[in-house]
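*Asks:* got a predicted structure plus its sequence, pasted below:
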Amino acid sequence: MHVMKLSAIALAVTAGASQLAMASAQSEAKGLMEDSSLDLFNRNLYFNRDFQNNAPGTQSKVEEWAHGFTATFESGFTQGPVGFGFDAYGMIGLKLDSSPSRAGTGLLPVGSDGYAEDEYAEAGGVVKARVSSSVLKYGQQIVGVPVFATDDSRLLPETATGFMLTSNELEGLELNAGHFTALNAQAQTGHDSVGLKRLDFVGGTYAVDDNFSLSLYYSDAHDAFQKVYGNLNYTVPLVNEQSLNFDFNIYRTDYEAEYTGTGDDEGNTIWSLAATYSLGAHSFMLAYQKSIGGFDGIGYDYGIDGGGTVYLANSVQRSDFNAQDEKSWQARYDLDLAAVGLNGFKFMTRYIYGDDADVGTTDNGKEWERDIELRYVVPEGPAKDLSLRLRQATYRSSDGVYYGSPSIDEVRVIIEYPLSIL
């Protein structure tokens, strides 16, 4: 989630080079086990999606409840000019409630008999090396860059297998490069379930100062598409706990004929601009998003390059508003309820409307979504950082052209508890 010129990356490098390089992270290495950590992340998730007016004989609801454990060990680095280390993880998902008539939420794998598995598990690891402040990793990883982002929107995250280089040699400048050959979906346990052949990416983010940053990335998914992504983020500080933030995101995707199935190469440009005014505990956001071009009703497409690869303002709980030639608007309000004495509570609501979408069956498709979220994070005490979230989404579209149903009501209850063991 380009028009942006390649000179932006040159600007970042030039500006960063004018600053002193940061102290080498490797020079401060304490040892393989001395800098190690072991964390256990718990996620309990209830998911209910109600299809309000599906055709007779089709599934009218998906509803499941499950608990996931993710244990992550990260070693430090050996001392010396080149430091070596390793990371490892283990994940398990446990079914708490499901049935064949309600399966299919994406929380749990579903067998050929229609029943969700009682449990599923995955384990993997990474070997890593560090020179100065640059780290190279190989293995199964969780990745989060705009052109290759593993998804963590259900019980357990996607994982990707390959190489990842992260460099922080210059203050304010982070450079990333990757080569990945497999991507495993959230409710699967194999090495690769998405069909990724090969994906390479390069790019970075430069923070000019505390209020202004820019990003530029390029990726190539073999036999599928190439993407260029750009971002500009600027905050204007105002008086009396006020600020104004502008966030601009843009993707240019060039689809290969083998991927489109049309016999022709196709392209899509999608961009969003969000403006957020913050006043103490309140923030108000307005956003506009526009998709231009695509194929067979598909505008901006992603998935084989990670289910989170949609860094756009109107990519929300249910829809991404990313159909061919679609334009959409969003209004959002956030409130930190600590301002009224409810420490740890936060509230959010937003409304998004899209139209002029070419989805194959019509070139004037319309959709809207309303999301409400209430979140509480325990601020202190034995249960510090325990979080509870209640999320509700109402989604409607014209003619059922989106997601197979024109009317969807959704509720998610999410409880998360991170534990630091080492």
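*Replies:* Looks like it arrived, so ask away. Numbering: from 1, shown residues only.
*Asks:* going forward, measure contacts between C-alpha atoms and count neighbours the same way
*Replies:* Noted.
*Asks:* for Cys415, give me its contacts.
*Replies:* Quick fix: residue 415 is Ile, not Cys. Asn42, Arg43, Asn44, Leu45, Leu386, Ser387, Leu388, Arg389 (Cα atoms under 8 Å, 6 or more residues apart in numbering).
*Asks:* that one and Ala393, how far apart?
*Replies:* When distance is defined by Cα to Cα, to the nearest Å, Ile415 is 18 Å away from Ala393.
*Asks:* do a quick rundown of the strands in the stretch 301-422 of the chain.
*Replies:* For the stretch 301-422 of the chain, applying DSSP state E, counting those that start in this stretch gives strands covering 327-336, 345-357, 365-377, 387-397, 407-420.
*Asks:* with distance to Val310 added, can I get those strands in TSV?
*Replies:* Listed next are the strands of the stretch 301-422 of the chain as TSV, based on distance: least, Cα to Cα, whole Å:
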stretch	distance to Val310
strand 327-336	15
strand 345-357	16
strand 365-377	17
strand 387-397	19
strand 407-420	21
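*Asks:* for the stretch 51-200 of the chain, which segments count as strands?
*Replies:* 61-74, 82-97, 119-131, 134-141, 144-145, 148-149, 159-170, 173-184, 199-209.
*Asks:* next, Val13: secondary structure please.
*Replies:* Following DSSP: H, G, I helix; E, B strand; the rest coil, we place Val13 in the helix state.
*Asks:* how far away is it from Phe201?
*Replies:* Applying Cα to Cα to Val13 and Phe201 gives a distance of 18 Å.
*Asks:* could you do Lys30 as well?
*Replies:* 31 Å.
*Asks:* okay, the two: which has more neighbours?
*Replies:* Neighbour totals were compared for Lys30 and Phe201, and Phe201 leads with 22 against 14 (other Cα atoms under 10 Å).
*Asks:* find the nearest non-adjacent residue to the more buried one, please.
*Replies:* Closest residue in space to Phe201, ignoring its immediate chain neighbours: Ser219 at 4.1 Å, by Cα to Cα, 6 or more residues apart in numbering.
*Asks:* and the comparison structure, right after this:
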Amino acid sequence: MLKAQQLTLAVLIQAALVSTAFASEQSESKGFVEDAEGTVLFRTGYINRDKKNVKPGVDNSSFAQTAMVKLESGYTQGIVGFGAGIIGDGSFKIGENKHAGNNMIPRETAIVDGVPTKGAGDAYDHWSRGGGFVKARFSNTSAVYGTQILDIPVLASNTTRLVPEYFTGTLLTSHEIKNLEVIAGKFTKNQYSDQIATDSNHLRNAWVWGAKYKFDENLTGSYYGTDVKDKLDRHYVNANYKLPLANKDSLTFDFSGYHTEWDKGASASSSSLGSDSSDRSNNIWALSSTYNTGPHSVMLAYQQNTGNTGYAYGENADGGQSIYLPNSYLSDFNGRKEKSAQLQYNLDFGAYGIPGLNWTSAFVYGWNIQTKTENNAKEREFFNQVKYTVQSGFAKDTSLRVRYSHYRNDASYANDYYMPDTNEWRLFFDIPVKLF
């Protein structure tokens, strides 16, 4: 297999040698100032986890307000264009938040029995994070260095909390061949949503590479890989095919899967149950089928986990959202040897005179989980989400999202590896503002 450094070099060579099949993005640049953009997203966020069968005071609840800013220049004109920008967020808590602890609000370091204990103290009253980046573009290939929010299946920033997870490093993205996107990069810092320091996860370096190709209007395929130094090697594949039917109906098939091998001493949340820490691996895959007719869509999905440990992500500075699989809500249904099935229904109320209103419900059932005490532990989740986005007027794109999960599992899985029975609410009110 090619080294990550060789893959990065391959992207640059491709940009220089491959003749493009369409107009150059850089040739269409209007300028550093002319293409500049500035936005602020004001978000009010609330998460409440009501944990059942545990002593009072263990529940997690967070309530806070933030402003997420992105100021980005265009590219200078010429054969090679250059630009720069900043991203960041400034937040403050609403109320005491004495039971915060769901990765949304940073907490002071507390002293327990004379020992500093991270995440056990009071929630910060206010905090800010962020950083800058520089960028360059040649033809249809761009390079960005600095603070970034990643959306790569093997290295993905968690964006489901108040503020996003940040990575610091370099990412190359190439579109030199029509319908083909190739990426390669290296990242050296990782900052969770509830962390103040830019590298609390002590990421030494993470190489990432991959490609996505659109074969035609209905079929796409992709592959991505990452090598997190002294932690893990992970590979991801996906194929998606949409079959058009009569009356504008459609049937979409999607396959996705991961293969992971951990280095000795790396963290894996689902125990290897006695296997040596230098020999841990996992395969997890899923197949889904979605039928869409008018405003209605129904999805059936099956997901299966194999290997001598469960699928673990986010623990080795590999991204708190690096699980691009269908059976992922409050639970990810990724326990050791676990199998799971899902039924999901989605309704777009636009067809009934309420454009911008969307409702999703799903039920996921998991079984065959291997724990220290049994070989067929089970879990289940009933998920509901309603989201409304304003379609026009002065408040255009303002949105309210309300999400509820009812989660239950067997005691052997909860006690040894995972969360207890939990009812979770998430409410996010977003107001986007375009500055320029």
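*Replies:* Now that the structure is in, tell me what you want to look at. Bear in mind the structure is a predicted one, so any value in this text is a computation, not a measurement.
*Asks:* about what we covered before: okay if I get the strands of the stretch 51-200 of structure 1 as TSV plus distance to Phe284 of structure 1?
*Replies:* Shown next, in TSV, are these (distance: least, Cα to Cα, whole Å):
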stretch	distance to Phe284 of structure 1
strand 61-74	33
strand 82-97	37
strand 119-131	41
strand 134-141	35
strand 144-145	26
strand 148-149	27
strand 159-170	33
strand 173-184	30
strand 199-209	24
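*Asks:* Lys346 of structure 1: which of the ones you listed is closest?
*Replies:* Counting by Cα to Cα, Lys346 of structure 1 lies closest to strand 61-74 out of the strands of the stretch 51-200 of structure 1; the figure is 23.8 Å.
*Asks:* so that closest one corresponds to what in structure 2?
*Replies:* Aligned by TM-score structural alignment, strand 61-74 of structure 1 falls on residues 59-72 of structure 2.
*Asks:* again with stretch 243-259 of structure 1
*Replies:* Taking TM-score structural alignment, stretch 243-259 of structure 1 hits residues 250-266 over in structure 2.
*Asks:* show me what that stretch is in contact with.
*Replies:* 230-245, 277-293, 311, 316, 324-325.
*Asks:* just stretch 86-102 of structure 1 next, same as before
*Replies:* Here stretch 86-102 of structure 1 makes contact (Cα under 8 Å, 6+ apart) with 59, 61-76, 108, 114-128, 155-156.
*Asks:* buried sites along it?
*Replies:* Residues of stretch 86-102 of structure 1 classed as buried by neighbour count (16 or more other Cα atoms under 10 Å): Phe86, Asp87, Ala88, Tyr89, Met91, Ile92, Gly93, Leu94, Lys95, Ser98, Arg102.
*Asks:* what's the answer for stretch 414-426 of structure 2, then?
*Replies:* Ala414, Tyr418, Met419, Pro420, Asp421, Thr422, Asn423, Glu424, Trp425, Arg426.
*Asks:* closest one of those to Gln303 of structure 2?
*Replies:* For the buried residues of stretch 414-426 of structure 2, the nearest to Gln303 of structure 2 is Tyr418 (18.4 Å; Cα to Cα).
*Asks:* from Gly310 of structure 2, how far off is the closest one?
*Replies:* Note on Tyr418 of structure 2: its distance to Gly310 of structure 2, by Cα to Cα, is 12 Å.
*Asks:* re earlier: output the contacts of Ile415 of structure 1 as CSV; include the columns neighbour count.
*Replies:* CSV is the format used below for the contacts of Ile415 of structure 1 (neighbours: other Cα atoms under 10 Å):
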residue, neighbour count
Asn42, 19
Arg43, 20
Asn44, 20
Leu45, 21
Leu386, 17
Ser387, 19
Leu388, 18
Arg389, 19
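*Asks:* residue in structure 1 matching Tyr236 of structure 2?
*Replies:* In structure 1, Tyr236 of structure 2 lands on Tyr229 (TM-score structural alignment).
*Asks:* figure out the helix or strand that that match lives in.
*Replies:* Under the criterion of DSSP states H and E, Tyr229 of structure 1 resides in strand 225-238.
*Asks:* residues making contact with that strand?
*Replies:* 2, 4, 146-147, 211-220, 243-256, 259.
*Asks:* mind listing which of the residues you listed are in helices?
*Replies:* Among the contacts of strand 225-238 of structure 1, the residues falling in helices (DSSP state H) are Tyr259.
*Asks:* in strands, which of the contacts of strand 225-238 of structure 1 fall?
*Replies:* Using DSSP state E, the subset of the contacts of strand 225-238 of structure 1 located in strands is 212-220, 243-255.
*Asks:* filter those down to just the buried residues.
*Replies:* Buried among those (16+ other Cα under 10 Å): 213-220, 243-255.
*Asks:* which residue lies farthest from the center of structure 1?
*Replies:* Largest separation from the mean C-alpha position in structure 1: Gly80, at 35.6 Å (Cα atoms, centre = their mean).
*Asks:* residue contacts, it?
*Replies:* Gln26, Ser27 are the contacts of Gly80 of structure 1 under Cα under 8 Å, 6+ apart.
*Asks:* against Glu28 of structure 1, how distant is it?
*Replies:* 10 Å.
*Asks:* just Gly294 of structure 1 next, same as before
*Replies:* For Gly294 of structure 1, the distance to Glu28 of structure 1 - Cα to Cα - is 49 Å.
*Asks:* with neighbour numbers in mind, choose between the two.
*Replies:* Applying other Cα under 10 Å to Gly294 of structure 1 and Glu28 shows that Gly294 carries more neighbours, namely 26 against 12.
*Asks:* mind checking what the more buried one lines up with in structure 2?
*Replies:* Checking with TM-score structural alignment, Gly294 of structure 1 has Asn308 as its match.
*Asks:* what do you get for Pro109 of structure 1?
*Replies:* Match for Pro109 of structure 1 (TM-score structural alignment): Pro106.
*Asks:* which residues touch the spatially most central residue of structure 2?
*Replies:* By Cα atoms, centre = their mean, structure 2 has its centre lying nearest to Gln321, at 3.0 Å. Gln321 of structure 2 is in contact with Leu155, Ala156, Ser157, Asn158, Thr159, Tyr313, Gly314, counting by Cα under 8 Å, 6+ apart.
*Asks:* what lines up with it in structure 1?
*Replies:* In structure 1, Gln321 of structure 2 lands on Gly308 (TM-score structural alignment).
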